[in-house]
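Asks: Provided below are the primary sequence and the corresponding predicted coordinates.
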Amino acid sequence: MTVDEFATSLTAGAPPEGLPPALLGLWHAGRGEWTKAHEIVQDDDGRDAAWVHAWLHRDEGDTWNAGYWYRRAGRPHHSGALNEEWREIAEGLLGCPLKLLGLRIS
């Protein structure tokens, strides 16, 4: 699945089948379903879920808590636009080859 396909799926009634918890949480976050997204990622101890968890706390304005989750994810604290970081996370979790090469996808 590409990042664009993932983003387009946000308008569907249900998430794509078989998403791992971090992507499922990101999907719900992309739909504005903060509580559902948080419930999903807080129950996963992985670094990917921690990255989404950090984004969620940054979204709610809790920068201290976001910082904790960025450290758990092994990621730098992001300070750019939330929608840009959402896409960056999606690219990273979907394993986008261009992202691995350090190229941006618009």
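Replies: Everything's here; your move. Residues are numbered from 1 along each chain as shown.

Asks: alpha carbons only for contacts and neighbour counts from here, please
Replies: OK.

Asks: What ranges does this protein have for its helices?
Replies: Secondary structure of the chain, counting by DSSP state H: helices at 3-8, 21-30, 34-42, 47-59, 63-73, 82-94, 97-100.

Asks: With distance to residue 15 and mean neighbour count added, can I get the ones you listed in TSV?
Replies: Listed next are the helices of the chain as TSV, based on distance: least, CA to CA, whole Å; neighbours: other CA atoms under 10 Å:
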stretch	distance to residue 15	mean neighbour count
helix 3-8	9	14
helix 21-30	7	23
helix 34-42	12	18
helix 47-59	16	24
helix 63-73	24	18
helix 82-94	14	17
helix 97-100	23	12
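
Asks: can you tell which of those helices is closest to residue 14?
Replies: Closest to residue 14 of these, according to CA to CA: helix 21-30, at 9.6 Å.

Asks: Let me see the contact set for the closest residue to residue 42 other than its chain neighbours.
Replies: The shortest distance from residue 42 to any residue that is not its chain neighbour, by CA to CA, 6 or more residues apart in numbering, is 7.0 Å, and that residue is residue 53. By CA atoms under 8 Å, 6 or more residues apart in numbering, residue 53 lies in contact with 38, 41, 42, 66, 69.

Asks: Comparison target, given below:
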Amino acid sequence: MSDFRASLSDAAPAPGLEPPLAALWWAAKGQWDEAHKIVQDEDTASAAWVHAYLHRVEGDLGNAGYWYRQAGQPVANDSLEAEWERIVSALLGSGKA
């Protein structure tokens, strides 16, 4: 997690970073459109989870709910920052981002 956070000072995510993590990287930089573009066409549960998070950031809770269901994840009700950290930790820990 600390290496991922440290990479946020870079101009772009690390090459080869899995799409869901790259999207979370862009989201942390305030680049919602770039993050959304990355996950919107990915067909994995991890990408769907990030997609849900992004729509929650956007304030579109109905759309977020759809993507949480696609991801097989409960709808988050904690802070956006806590959710971001939870998803990053899960994806880094699983090796299946």
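Replies: Sure thing, it's come through. Model, not experiment: these values are computed from the prediction.

Asks: After superposition, what's the TM-score here?
Replies: With the length set by TM-score structural alignment, normalised by the length of the second structure, the two chains reach a TM-score of 0.93; 94 aligned residues with a CA RMSD of 0.9 Å.

Asks: on that earlier part again, out of the contacts of residue 53 of the first structure, which comes closest to residue 25 of the first structure?
Replies: Lowest distance from residue 25 of the first structure to the contacts of residue 53 of the first structure (CA to CA) belongs to residue 41, with 5.9 Å.

Asks: residues contacting the equivalent of the closest one over in the second structure?
Replies: Matched by TM-score structural alignment, residue 41 of the first structure corresponds to residue 39 in the second structure. For residue 39 of the second structure, the contact set (CA under 8 Å, 6+ apart) comprises 19, 20, 23, 47, 48, 50, 51.

Asks: Give the equivalent position in the first structure for the first one.
Replies: Same thing as residue 19 of the second structure. Alignment note (TM-score structural alignment): residue 19 of the second structure maps to residue 21 of the first structure.

Asks: That match and residue 42 touch, don't they?
Replies: No - Residue 21 of the first structure lies out of contact with residue 42 (CA atoms under 8 Å); the separation is 9.6 Å.

Asks: Between those two, which contacts overlap?
Replies: residue 49.

Asks: what's the nearest residue to residue 28 of the second structure if we skip its chain neighbours?
Replies: Once flanking residues are discounted, residue 28 of the second structure sits nearest to residue 8: 7.5 Å by CA to CA, 6+ apart.

Asks: any idea how far that neighbour lies from residue 27 of the second structure?
Replies: When distance is defined by CA to CA, to the nearest Å, residue 8 of the second structure is 10 Å away from residue 27 of the second structure.

Asks: same deal with residue 64 of the second structure?
Replies: For residue 64 of the second structure, the distance to residue 27 of the second structure - CA to CA - is 15 Å.

Asks: repeat for residue 85 of the second structure
Replies: 12 Å.

Asks: just residue 71 of the second structure next, same as before
Replies: Going from residue 71 of the second structure to residue 27 of the second structure by CA to CA gives 18 Å.

Asks: Distance from the chain centre to stretch 80-93 of the second structure, please.
Replies: Computed by CA atoms, centre = their mean, to the nearest Å, the chain-centroid distance of stretch 80-93 of the second structure equals 8 Å.
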